[in-house]
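> only geometry, no sequence info:
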């Protein structure tokens, strides 16, 4: 089983939830997140700040704010990872900077508290 974490534009969250539910993946968690990608970083200014130049440090403080995002989390059996990833990409891909990121990580186990069941049985089967 794998945990899939997607960082998405805030205005794409409802569309993504619907697309995943239509794909048979209704179970997920979401939370607010703040972040930015490398596309918004001026590496010359960053390099100057790392070297201790006060002008560069001041410029970093004035720009490149963190952007409000949504973090979507779901855990699925290995056989559904590709389906989930493709659904998220299809729903969120605009071709512009800021479309988001997807992270796929191994998960050792999942346990349903109500029944004590564990493993893939407690996950969506899509």
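Received the coordinates, thanks. Predicted model only: the values in this text are computed from it and were never measured.

> switch to C-alpha atoms for all contacts and neighbour counts from now on
Fine.

> For the longest strand along the chain, which helices and strands make contact with it?
Counting residues, the longest strand found in the chain (DSSP state E) is strand 67-76. If contacts are counted by 3 or more Cα pairs under 8 Å, 6 or more residues apart in numbering; DSSP states H and E, strand 67-76 sits against strand 2-9, strand 29-35.

> just the angle between the helix ranked longest in the chain and strand 67-76, please?
Determined from DSSP state H, the single longest helix within the chain is helix 81-92. Here helix 81-92 points in a direction 150 degrees away from that of strand 67-76 (axes from the mean of the first three to the mean of the last three Cα atoms, to 10 degrees).

> what about versus this one:
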């Protein structure tokens, strides 16, 4: 099993969920996160008024920008399909498109039924 962690733009969340659902991967965890890459967070990337001074630096750019963090567990053979789907939806060619990480998962256990392994995520 693999855990796929994707950090994406908030405005791509709905499209990403729809594509993953259509491919048969509806189960995921999603969180609102703040972060930045090397680009030092450009204010024009957000669509809300910035009121917290701790988010801004002296150059008028944001220290951190809102992103979405998705995490889903898939069978090893499905990992490349899921990564490719996330990339196709989120790739604009501009800075800030996000990152995808693929990690090994040693075990999964469904609490309700005590199923483990691939049965726990199916």
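Yep, that arrived. Treat the numbers as computed from the prediction; the structure is a model and nothing was measured.

> What's the TM-score once they're superposed?
Once superposed, the chains reach a TM-score of 0.82 (TM-score structural alignment, normalised by the length of the second structure), with 106 aligned residues with a Cα RMSD of 1.5 Å.

> What range does the longest strand of the first structure cover in the second structure?
Mapped onto the second structure using TM-score structural alignment, strand 67-76 of the first structure spans residues 65-74.

> Could you list the buried residues of the matching stretch?
For stretch 65-74 of the second structure, burial by neighbour count (16 or more other Cα atoms under 10 Å) applies to 65, 66, 67, 68, 69, 70, 71, 72, 73, 74.

> Redo the residues you listed as TSV? Include distance to residue 32 of the second structure.
TSV is the format used below for these (distance: Cα to Cα, whole Å):
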residue	distance to residue 32 of the second structure
65	10
66	7
67	6
68	5
69	6
70	9
71	12
72	15
73	19
74	22
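
> what two of these are the furthest from one another?
Farthest apart among the buried residues of stretch 65-74 of the second structure by Cα to Cα are 65 and 74. That separation is 28.4 Å.

> thinking again about what came up before, which residues in the longest helix of the first structure does the neighbour count mark as buried?
81, 84, 85, 87, 88, 89, 91, 92.

> highest average neighbour count across the helices and strands packed on strand 67-76 of the first structure?
Highest mean neighbour count among those (mean count of other Cα atoms under 10 Å): strand 2-9, with a mean of 20.

> after superposition, how close is that one to the second structure?
When the second structure is superposed, strand 2-9 of the first structure averages 0.5 Å from its matched positions, counting by mean Cα distance after the TM-score superposition for the first structure.

> Off-centre distance for that strand?
Using Cα atoms, centre = their mean, to the nearest Å, the mean C-alpha position of strand 2-9 of the first structure is found 3 Å from that of the whole chain.

> Show me what that strand is packed up against.
strand 67-76, helix 81-92, strand 101-106.
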